[in-house]
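Novice: Show me how the following folds:
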Amino acid sequence: MILAAGKGTRMHSGKPKVLHALAGRPILQHVLDTARKLNPSKIIVIYGFGGDAVPQALPADDITWVQQAEQLGTGHAMQQALPHLEADARTLILLGDVPLLAVESCQSLLAEQAALALLTVHKHDPAGYGRIVREQASVQAIVEHKDATEAQRAIQEVNTGIMAADNAWLAQWLAQLDNRNAQQEYYLTDIVALAVADGQAVAATQSDDEWQVTGINSKQDLATLERVYQQRYAARLLAQGVTLADPARIDVRGTLTAGRDVEIDVGCVFEGEVTLADNVRIGSYCVIRNASIGTGTVLAAYTHIDDASLAEACKIGPYARLRPGTNLADHTHVGNFVELKNAQVDSGSKINHLSYIGDATVGKDVNIGAGTITCNYDGVNKSRTVIEDKAFIGSDTQLVAPVTVKAGATIAAGTTVTQDAPAEQLTMSRVRQFTIENWKRPEKVKK
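Specialist: Take a look at the predicted model:
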């Protein structure tokens, strides 16, 4: 059960709090990922603020969505979900705004034999949190901060809101909740006192990791947990043997898989699914999304890659952009201010300077000069350019698709190619150079 109905007033946003992004994904998505790793028989998400925005943003066949039309407290939220609970099952209750919770903590909580088990944490500054009230080490109740006495507010063991309960007891306790408190809400935490009154022991597992149970209530909280997430991801990469120039300056917004002897310079961003093979070197401030980078490939600074695959020993950048559908074979070179889109480039080919190659098939050992453009769009349709093996494309060439440059052809600099260029021949379309005598530049007219 994931409670995700809150507005998040302190976020100062019209968007539901749980849809704000942490590491490139909605906060709630992180909680769902944790829940799925537990192999539950059912996942129930209680949503409220924002109407259907939350289920629409995270559609999934394995989620039962339950709406809490009025936000009357966490206990009220759970009451809305009662019809979906199986009487002989056990429910783990998670919070949609606590994204760093570890699977191991959930497993420990579920392993408790008590009818009700809580996950708690020790906070040096517990203000705002529900206090865990014990008598002779046994949990007796959770008292919310606004309802706590001065003595109770001195308690530093606090409720995280994460708990597990047997459904038969849970249904009974939820039916007994009332809203006679400072907030006039139905507190889920009141079930602790009800469990004690029924003679049921309440187990409490204390987490030694405060960050994993920290909720997000403001943009400051979001920024803080973003850094915690990134620092922990960087630590895992370092432990795997990845060399990071500065672990504080890397952002992984998805999954990064790295081989041996990978080096990553500062300021790099990895989004989606990214795989770096052995001996890959990533220069500073690269942005890589949904890409596979082959063994020994080097990306110079400020290279952008999106939905592309690169084979072994490629040299890319600086300031190169590889857009979706680009596939590079081994030993290809793509240099500064070169953009490729939906282009397949075979081994040994070079596109080193200031070119746009879109919707193109480039063969082996092709050299494409500076300023070359494949004119792939006629305003309505896109067409393909084919450049066969060992062709040489001179600088400032326009290849007007659909067109084919045959194997071994040479295209003279400054040529506009509108027809297929024959193999092993020189093709050019220049106007013969001439000079206009006695011509003078215009002079500025004084007003």
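
Novice: rest of the way, CA atoms for contacts and neighbours
Specialist: Fine.

Novice: what's Asp147 in contact with, if anything?
Specialist: 181-182 (Cα atoms under 8 Å, 6 or more residues apart in numbering).

Novice: how about the strands of the stretch 101-250 of the chain, start to end?
Specialist: 116-122, 131-135, 138-143, 157-166, 202-207, 243-244, 250-258 (DSSP state E, counting those that start in this stretch).

Novice: So which elements touch the second one?
Specialist: Going back to what we said before, that points to strand 131-135. Packing partners of strand 131-135 (3 or more Cα pairs under 8 Å, 6 or more residues apart in numbering; DSSP states H and E): strand 138-143, helix 150-153, strand 157-166.

Novice: Most tightly packed of those?
Specialist: Of all the helices and strands packed on strand 131-135, strand 157-166 has the most neighbours on average by mean count of other Cα atoms under 10 Å, namely a mean of 23.

Novice: which residues sit against that strand?
Specialist: In contact with strand 157-166 (Cα under 8 Å, 6+ apart) are residues 88-95, 109-110, 114-123, 126, 129-132, 142, 189, 213-214.

Novice: Produce a PyMOL select command limited to the buried residues of those residues.
Specialist: To isolate the buried members of the contacts of strand 157-166 in PyMOL, using 16 or more other Cα atoms under 10 Å:
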select buried, resi 90+91+92+93+94+95+109+110+114+115+116+117+118+119+120+121+122+126+129+130+131+132+142+189+213+214
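
Novice: hmm, back to that, tell me which of the strands of the stretch 101-250 of the chain sits nearest to Met11.
Specialist: Smallest distance to Met11 across these (Cα to Cα): 19.9 Å, for strand 157-166.

Novice: Taking strand 116-122 as reference, get the angle to the closest one.
Specialist: For strand 157-166 against strand 116-122, the angle by axes from the mean of the first three to the mean of the last three Cα atoms, to 10 degrees is 160 degrees.

Novice: Which stretches in the stretch 201-350 of the chain count as helices?
Specialist: In the stretch 201-350 of the chain, the helices defined using DSSP state H, counting those that start in this stretch lie at 219-239.

Novice: The nearest residue in space to Ala313 that is not next to it in sequence: neighbour count?
Specialist: Once flanking residues are discounted, Ala313 sits nearest to Thr297: 4.2 Å by Cα to Cα, 6 or more residues apart in numbering. Neighbour count for Thr297, taken as other Cα atoms under 10 Å: 25.

Novice: Same list, the strands of the stretch 101-250 of the chain, but as CSV with distance to Phe434 please.
Specialist: Below are the strands of the stretch 101-250 of the chain laid out as CSV (distance: least, Cα to Cα, whole Å):
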stretch, distance to Phe434
strand 116-122, 84
strand 131-135, 89
strand 138-143, 92
strand 157-166, 82
strand 202-207, 82
strand 243-244, 57
strand 250-258, 56
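
Novice: Please provide the structure for the following sequence as well, for comparison with the first:
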Amino acid sequence: MNTNRDFAAIILAAGKGTRMKSDLHKVLHPIAGHPMLLHLLDSFAELDLKRTVVVVGDKREQLDAALADRGVTTALQEPQLGTAHAALQARAALEGFSGHILVCFGDCPMVRADTVRRLIAALDEGAKVAVLGFRPADPLAYGRIIADSDGTVAKMVEYKDANDEERACDLCNSGLIVAHSDDMWPLLDAVGNDNAQGEYYLPDVATGAIARGDTVKVIETDADEVAGINSRAELAVAEAQWQALKREEAMAGGASLKAPETVFFSWDTELGRDVTVEPNVVFGPGVSVADGATIRAFSHLEGASVGEGCSVGPYARLRPGAVMEKDSKVGNFVEMKKATLGEGAKANHLTYLGDAEVGAGANIGAGTITCNYDGYFKYKTVIGERAFIGSNSALIAPVRIGADAIVAAGSAVSRDVGDGDLRVVRGDQVVKPGWADRFHDAMKKKKAAEKEKKG
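Specialist: Model prediction:
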């Protein structure tokens, strides 16, 4: 790719997406927790785009909101008269721009930056227009690309306008097209709507270039990369495809996935080397896992940082703001939210740590709860280094437990505990010898009398 030439992208996202049957714009439906349109923009970020224009129509306000901090311009297509007409709506936003222009679709989130570079390279080698083709297992109703063995395009035709011989061709049009601005705008202007649908088709940019004697080249890629998403079923297929790629990437990076097909990643999940992930683990957005950590089965992590050598789960839940420092551990049925577990600290089972700070080496007993909410406000619990919290304790925030302190099992602590202190907060244990036996005898006699009375 010639880096001396500026590059811009027009992303078409004006369609209604009726097959999704959703109040959410089609291109904002998430894959791995990230809107498909933003996947595409993230990929294009590698290309050093000078300008990006998203052509919008239906539910424009949703797209404007999603793109507010992306440095992207939107252009309205109204009415919607076809894909070439849509691309023309970006002209005002690209006024004064001179360089290569890519036109693509917002519902094709898997397009890679390297593929776009290959299209640009075709222009640098002399083509006036470059298009992206693919060979699906079933060509269905895709538009066809009729090309020579060297990739020179002789004709592009929509399926509805193709004859039987052209439909027999398995090289299909993805819709991605690149040309220099000096060529793109005149070719778009020349597109007509004399076709079966009466629409202005984007592929006719290539057809127009061929008609005037220009060279048009097709670059081929895998069908999975350019699969469009128009329905919930196709969204699920794309999610599965993305997850499969991410699993391969994680294992190639040094992580061990015990049952890869059962592990689900978010778009921004980060795993270090020698991380072990057991079956049925879900990573939500914003999770990083450092080297040597173990995520045990059936755990759910979101917005969490897991330090080196840590152990999570099984059946643990780390919510946003959870931070586990080196060699700390949470076990089964432990939940953390906006809480830090210090180096080597442990909460082995049945514990809730919310709005809490736990010092290094502390031990949190089973059934411990940090009571952080009074129905109106959240409060913080601070537990010092090497403190021991006995089982079934309630720490009623705001409260501070000192270093090396012990909270006896079954305590409800509402006042600070000093360093090295023992705090026991329980009612007196009362024993009444023989009381239970007398109670049972009385109840049995009463029950028998009731039964005799009814009989």
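
Novice: ok so, going back, could you find the counterpart of the residue nearest to Ala313 of structure 1 in structure 2?
Specialist: In structure 2, Thr297 of structure 1 lines up with Cys310, judged by TM-score structural alignment.

Novice: ok, now which ones touch that match?
Specialist: 292-294, 324-329.

Novice: Give me the secondary structure label for Ala81 of structure 1.
Specialist: helix (DSSP: H, G, I helix; E, B strand; the rest coil).

Novice: Tell me how many other residues crowd the counterpart of it in structure 2.
Specialist: By TM-score structural alignment, Ala81 of structure 1 lines up with Ala90 in structure 2. Counted with other Cα under 10 Å, the neighbours of Ala90 of structure 2 add up to 24.

Novice: To which residue of structure 1 is Pro273 of structure 2 aligned?
Specialist: To be clear, residue 273 of structure 2 is Arg; Pro isn't right here. Using TM-score structural alignment, Arg273 of structure 2 pairs with Arg260 in structure 1.

Novice: And for Asn173 of structure 2?
Specialist: Checking TM-score structural alignment: Asn173 of structure 2 goes with Asn159.

Novice: do the same with Arg296 of structure 2
Specialist: By TM-score structural alignment, Arg296 of structure 2 lines up with Gly283.

Novice: can you pull the contacts of its match?
Specialist: By Cα under 8 Å, 6+ apart, the contact set of Gly283 of structure 1 is 264-266, 268, 298-303.

Novice: closest to Leu222 of structure 1 among these?
Specialist: Cys268 (20.3 Å).

Novice: mind listing what that closest one touches?
Specialist: Contact analysis of Cys268 of structure 1 by Cα under 8 Å, 6+ apart lists 249-251, 283-288.

Novice: Repeat that for Gly272 of structure 2.
Specialist: 253-255, 289-292.

Novice: Please tell me how far the nearest residue to Leu176 of structure 2 once chain neighbours are set aside sits from Gly133 of structure 2.
Specialist: In this structure, Leu176 of structure 2 finds its nearest non-sequential neighbour in Cys104, 4.7 Å apart by Cα to Cα, 6+ apart. Between Cys104 of structure 2 and Gly133 of structure 2 the computed distance is 13 Å (Cα to Cα, to the nearest Å).

Novice: go on, Trp242 of structure 2?
Specialist: Trp242 of structure 2 is 21 Å from Gly133 of structure 2, by Cα to Cα.

Novice: Mind telling me what Val338 of structure 1 corresponds to in structure 2?
Specialist: Looking across to structure 2 (by TM-score structural alignment), Val338 of structure 1 lines up with Thr351.

Novice: pretty sure its match is in contact with Thr368, am I right?
Specialist: Yes: judged on Cα atoms under 8 Å, Thr351 of structure 2 makes contact with Thr368 at a distance of 5.0 Å.

Novice: tally of neighbours for Asp389 of structure 1?
Specialist: 22.

Novice: aligned partner of it in structure 2?
Specialist: Residue pairing (TM-score structural alignment): Asp389 of structure 1 is matched to Ala403 of structure 2.

Novice: In contact with the closest residue to that match other than its chain neighbours, which residues?
Specialist: Spatial nearest neighbour of Ala403 of structure 2, chain neighbours left out: Gly384 (4.0 Å); criterion: Cα to Cα, 6+ apart. If you count contacts by Cα under 8 Å, 6+ apart, Gly384 of structure 2 has them with 358-360, 362, 400-405, 419.

Novice: Can you check which part of structure 2 the helix or strand where Thr34 of structure 1 lies sits on?
Specialist: In this structure, Thr34 of structure 1 sits in helix 27-37 according to DSSP states H and E. Taken onto structure 2 by TM-score structural alignment, helix 27-37 of structure 1 occupies residues 36-46 there.

Novice: could you list every residue that touches the aligned partner of Gln197 of structure 2 in structure 1?
Specialist: Per TM-score structural alignment, the equivalent position to Gln197 of structure 2 in structure 1 is Gln183. For Gln183 of structure 1, the contact set (Cα under 8 Å, 6+ apart) is empty.

Novice: hang on, the match of Asp389 of structure 1 packs against Glu385?
Specialist: Yes: applying Cα under 8 Å, one finds Ala403 of structure 2 in contact with Glu385, separated by 4.7 Å.

Novice: Overlap in contacts, those two.
Specialist: Joint contacts of Ala403 of structure 2 and Glu385 (Cα under 8 Å, 6+ apart) are Gly359.

Novice: So which of the contacts of Gly283 of structure 1 is the closest to Asp396 of structure 1?
Specialist: Distances from Asp396 of structure 1 to the contacts of Gly283 of structure 1, taken by Cα to Cα, are shortest for Thr303, at 22.8 Å.
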